[in-house]
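Enquirer: The following comprises the amino acid sequence and a computationally predicted model.
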Amino acid sequence: MSDRPTAPARPMAPARPAGGGGFGPFGRGQMPAEKSMNFGPSVRRLLRRLSPERPKILAVIGLAVISVVFSVIGPKLLGRATDVIFSGVIGGRLPAGTTKEQAVQGLRASGHGDFADMLAGMDVVPGRGIDIGALGTVLAWVLALYVAASLFMWLQGRLLNDVTQRTVFRLRADVEDKLHRLPLKFFDGQPRGELLSRVTNDIDNVSQTLQQTLSQLLSSLLTVVGVLVMMFVISPLLAAIALVTIPVTMIVTGQIAKRSQKQFVAQWAHTGTLNAHIEEAFTGHELVKVFGRGPEVEQVFRERNEALYKASFGAQFISGIIMPTMMFIGNLNYVAIAVVGAVRVAGGSMSLGDVQAFIQYSRQFTQPLTQVASMANLLQSGVASAERVFELLDAEEQEPDPADPVLPETRRGRVEFEHVSFSYDPEQPLIEDLSLVAEPGHTIAIVGPTGAGKTTLVNLIMRFYELDAGRITLDGVDITAMRREDLRAQIGMVLQDTWLFGGTIRDNIAYGNPRATDEEVQAAARATYVDRFVRTLPDGYDTVIDEEGGNISAGEKQLLTIARAFLANPSLLILDEATSSVDTRTEVLVQHAMAALRSDRTSFVIAHRLSTIRDADLILVMEAGSIVEHGTHDELLAARGAYHRLYSSQFAGALTGDDASAAEVG
């Protein structure tokens, strides 16, 4: 079991609950506190990620402009069609052979002044009905404009979809690259479910937001501008009345948005926290059942699910008020325009077609404003997710590899610690002024109580953490002067916690050396006694195992990871309780195989089971980050020190023969 303490990590909002290394399946930590969202900067940063698609965006804007221009001309032409119909109806009721001026004078003389004023403002020929030809021409133009507008809108949407998906593709790639540049301490300080939520849920939410808002926002803004121009062309007075909607809309939307921002931030924070709990609880599902902690797990789930429900309901409810409010404001604007327009038609200062067109424009004017307002909740949700992704992208990275890397001239596996100091927490020193040499071909066993720093020691060799002082050399080269990739290519590592991926047994072994042939894979399997159980499986090396390795035993999983390290053919081996999951008989066989593998290789073996490291060339006994004893098995037993105490604690009731005599020496 790893003795690495939880490392402090740069907190990402929402931070993990105070109190240490995660909740575990039964934890009850406090919910992350809400923080105010930097809405403006986050939106600008998100939009900057669109910059590589600038040519396509310009094309999208051009297509949108053309589409909107065609759309806003349509109502004006339809108003002309209304005037043709209305003029024909009125003209057919007037006596033929008279002029319009004569008809107007006759109406005034008979006391119909209002009708005379309206007739004076119309293009009418007494005695002539509806001009079908002119009406057909106008309607044909309207149809052509709307078809063209739809076509350009479709092209715009198709192009914008490509822009959005490529942007999200790059965002996912950047996050993936970032994860590979983050130090191990970052992952030690973040619950896995919370991190997965940022990488999956939040990025998907950003994608959905960009997809649904960019096109709609662009079209809505252009429509507002185009409609405003046409409204002022038709009637500046009615346009001024319609403009009253804008400040009212901005005030109402702004006030509601302020109240919903925190709720959206909390919604995605609680989503990450709930995912972390679910991931931990189901990973430890067997333990939950064994210890009867199901009710506690369910209670924690209910609490966090309730918190997510409240935040989500609050965010959607508050932002959902925007749409009906905007519809109410739009309807008031519609009524005002209809009343004033009717008065002006009756006075002859406007035609009926212009009023009809203006009413359509007023609908087109308020509709995009309403759509923009209704998108406020989606936009805030997407920006809240984007902010969480940006926090991940801004996390402190591991130190970069050197510009001019150095490689050892020969691969011998000589490792030297020179006055090494390291601590996870500056307030709690762990390893201080440690010096040791591991000669090529030697097996160095590291023993000690949990928390002594055993796993930390090998993590420093792998450069999973950086030293506070001193240096570590591999074959005479400072490991910080090497690329991490080159350093780790010379190291094979087998951990107590096995890791397998979904695939065949052959693929899992070949993970140690992707260029290995089938013969080399099978040779490594035979050397580690994997071949004998693989042969009993129906599909042999083509047997597919899942990510958790649920269809093979724990010992068989451990053997597969050992075979993987064999195939990598490293110059340095690190074995962290590598045989803890195999049975006694298999352990003996694996020890023999490891003895052959360790020939001409340096090996660091972390062991709690002291019987597995009796033949080590050097045993280091660690306590509180310091080496308190070193020597061979027999030498350390004779010294009757810390190693003797550890050995006696394991074999106090079973010491016989030579071991008992050795334990009594001194």
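Expert: Cool, got the structure.
Enquirer: from here on, contacts and neighbour counts on C-alpha atoms
Expert: Noted.
Enquirer: Next, the contact list for the closest residue to residue 477 other than its chain neighbours, please.
Expert: Closest residue to residue 477 apart from its sequence neighbours, by C-alpha to C-alpha, 6 or more residues apart in numbering: residue 408 at 6.0 Å. Applying C-alpha atoms under 8 Å, 6 or more residues apart in numbering to residue 408 gives the contacts 474-477.
Enquirer: next helix or strand past the longest helix along the chain?
Expert: What stands out as the longest helix in the chain, according to DSSP state H, is helix 132-181. Using DSSP states H and E, the helix or strand that follows helix 132-181 in sequence is helix 184-188.
Enquirer: so residue 492 is in which element?
Expert: Going by DSSP H and E, residue 492 is in strand 491-494.
Enquirer: ok, and here's another one to check against it:
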Amino acid sequence: MIRKLMQSIREYKLSSLLSPLFVVLEVVMEVVIPILMAKLIDDGIDGDGGMDAILHIGGILLVCCVASLLFGALAGHFAAHASAGFAKNLRHDMFYRVQTYSFSNIDKFSAASIVTRLTTDVTNVQNAYQMLVRIALRAPSMLIFAMVMAFRMSVRLSLIYLAAIPVLGIGLYFIMTRVHPIFKRVFKTYDKLNNVTQENLHGIRVVKSFVREEYEKEKFSKISENIYQDFSKAEKRLAFNMPLMQFCMYACMILVCWFGARMIVSNTLTTGELMSLMTYATQILGSLMMLSMVFVMITMSRASAERIVEILDEESDITSPANAKTTVPSGSVDFDHVSFSYSKRKDKCCLTDIDLHIPAGMTVGILGGTGSAKSSLVQLIPRLYDATEGSVRVGGIDVREYDVEALREEVAMVLQKNVLFSGTIKENLRWGNPDATDEEMARVCRLAHADEFIRTFPDGYDTYIEQGGSNVSGGQKQRLCIARALLKKPKILILDDSTSAVDTHTDACIRQALRDEIPDTTKFIIAQRVTSLMDADLILVLDEGKIHGMGTHEELLRTDAIYQEIYTSQQKGSVPQ
């Protein structure tokens, strides 16, 4: 796990090394200062050195203090630079990894969980890293140097510090082992909280129209209360850390004062040395306290680090093969006895034994009830998912032999719930073709019957689209998405119930434009309305993941019971008894 995270340090290695270097120099200065203080007292104040000794030693003491301040500031600067850069690279690496995921990879984590890992978890790891490159080295360095200097002054008194170390170590071990599982659970609950928040914001119109605000508040409060309870439990256990530290610190100080005073009386210790030992006691116990803080932060960040590494280690189950084909010869599509399961289990297939051969340029309509796997069928064409059994061929070549990007460049999909991104209409359209001219964009918008409403906007094609397309209607959004897909000039066009929000006249005009303008493009049209598919070259009727019927409109009216029932119910407005 650590090796994986360290790969994200990259250009911040120098800052990560300079910070510990300046930390060590700062510690050296701080450890030297008590020695100078002892010398100042023993030689300058109690000794015969007089004012000359005081000025000489005081000057050296001042230089050491300024140097310690400078080294500390530089250590803090480089630690902040290294940790912020490390976090930036982590977010970059995670986001880029997510971009390579297939739909099944994203389904595994959920969008809310990925957002939590990119934000909260990265922040936790960033704070831990900053502490590691600064305090994690400062504390043991201070402990070692201060112990060495204390032993040089008095071995007997320094043994008191050694006795405190195992007491603190055992206490910290018990605290950390009981806190880590709680933090691990908390971050999973954060995923649920993010999910509830996203769901509420995306569906806020539905929430308000059904007056379900109180229900949503209760749901949010319940998860938030779980986080509060877990954090409270963790913090209560971590609270034992400070009393334990204080007990050890004051116990050591009392013992040093007691035995030190007796040694001064017996002339085996000077006043300056006792003052230095008191300072070293503070430094040693302070370093132990800093170590305990590091352990607390590491405990908190360990769960976050594990979740981050899960994202970085996840391999997409859809990748381009070696020597992948980069050219799609034609828009022909063949399903050779294809079965598909989202869970990869052959006994739970949502598509079963699909055998279908579509020549290039054909218009294929797909009809079926909810859950009949219409969308699942077309998602196999651009290889959003891989078939569990059988093979899908585009242009006579198995889709698994293509470079994934090359294949998807030739397949345009328009979903019922397609997405517009924040930006102008032009910027959204250029997702289909970054180099498209204004004339090309206007042409595809006329084909999709979007040009007429775009020109009613004061800014026309420069109109700003809010996040998610919230400032345009559902029908307008679908027509813009169709135009965006047409701008790709694909060999295969898939319309997945993408005209459901437009009226029947506009739907008919769009289909007529597709027939006339892109006759060589293979078109798959999923629709709930029979009128949207009547003029298709071939209509598939799906039922429970199987092809129930296949043919033209007239043929299916004669031969397929499901098609007859749907057609009759839509034409007469009632289901035949």
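Expert: Alright, I've got the coordinates. Computed from a prediction, not measured in an experiment: that's the story for all the values here.
Enquirer: before we move on, back to that, wasn't the residue nearest to residue 477 of the first structure part of a helix?
Expert: No: under DSSP: H, G, I helix; E, B strand; the rest coil, residue 408 of the first structure sits outside any helix and is assigned coil.
Enquirer: Show me which positions of stretch 88-104 of the second structure end up buried.
Expert: For stretch 88-104 of the second structure, the neighbour count (16 or more other C-alpha atoms under 10 Å) marks 88-91, 93-95, 97-98, 100-102, 104 as buried.
Enquirer: okay, the longest helix of the first structure sits on what stretch of the second structure?
Expert: Per TM-score structural alignment, the counterpart of helix 132-181 of the first structure in the second structure is residues 51-100.
Enquirer: quick check, distance from the matching stretch to the centre of its chain.
Expert: Averaged C-alpha coordinates place stretch 51-100 of the second structure at 29 Å from its chain's average position (C-alpha atoms, centre = their mean, to the nearest Å).
Enquirer: Is the residue nearest to the spatial centre of the first structure in a helix, a strand, or coil?
Expert: Centroid-nearest residue in the first structure, with C-alpha atoms, centre = their mean: residue 199, separated by 2.3 Å. Recorded secondary structure, residue 199 of the first structure: helix (three-state DSSP).
Enquirer: To which residue of the second structure is residue 274 of the first structure aligned?
Expert: In the second structure, the residue matched to residue 274 of the first structure (TM-score structural alignment) is residue 193.
Enquirer: So that match is in contact with residue 226, correct?
Expert: No: taking C-alpha atoms under 8 Å as the definition, residue 193 of the second structure is not a contact partner of residue 226, at 9.9 Å.
Enquirer: more crowded one of those two?
Expert: Per other C-alpha atoms under 10 Å, whichever of residue 193 of the second structure and residue 226 has more neighbours is residue 193, with 23 against 15.
Enquirer: Grab the nearest non-local neighbour of that one.
Expert: residue 223 (6.2 Å).
Enquirer: The strand holding residue 492 of the first structure vs the second structure, average distance?
Expert: Aligned to the second structure and superposed, strand 491-494 of the first structure gives a mean residue distance of 0.9 Å (mean C-alpha distance after the TM-score superposition for the first structure).
Enquirer: can you list contacts of that strand?
Expert: Against strand 491-494 of the first structure from outside (C-alpha under 8 Å, 6+ apart): 462, 561-562, 565-566, 568-576, 578.
Enquirer: can you pick the most crowded of these?
Expert: The most crowded member of the contacts of strand 491-494 of the first structure, judged by other C-alpha under 10 Å, is residue 562 (30 neighbours).
Enquirer: element containing that residue?
Expert: Per DSSP H and E: helix 554-568 holds residue 562 of the first structure.
Enquirer: Can you spell out the matching residue range in the second structure for that helix?
Expert: Mapped onto the second structure using TM-score structural alignment, helix 554-568 of the first structure spans residues 474-488.
Enquirer: quick one on the thing from earlier: have a look at how far, on average, the longest helix of the first structure is from the second structure.
Expert: Comparison of helix 132-181 of the first structure with the second structure after fitting gives an average deviation of 1.7 Å (mean C-alpha distance after the TM-score superposition for the first structure).
Enquirer: What helices and strands are in contact with that helix?
Expert: Contacts defined by 3 or more C-alpha pairs under 8 Å, 6 or more residues apart in numbering; DSSP states H and E place helix 132-181 of the first structure against helix 54-93, helix 203-234, helix 376-393.
Enquirer: what about residue 370 of the second structure, how many residues close to it?
Expert: Number of residues near residue 370 of the second structure (other C-alpha under 10 Å) recorded here: 11.
Enquirer: Would you mind finding the match for it in the first structure?
Expert: So residue 370 of the second structure corresponds to residue 450, using TM-score structural alignment.
Enquirer: thinking again about what came up before, could you measure from the residue nearest to residue 477 of the first structure over to residue 366 of the first structure?
Expert: Per C-alpha to C-alpha, to the nearest Å, residue 408 of the first structure is found 72 Å from residue 366 of the first structure.
Enquirer: From residue 395 of the first structure, how far out is the alignment partner in the first structure of the residue nearest to residue 193 of the second structure?
Expert: Matched across to the first structure, residue 223 of the second structure falls on residue 304, judged by TM-score structural alignment. With distances taken as C-alpha to C-alpha, residue 304 of the first structure is found 26 Å from residue 395 of the first structure.
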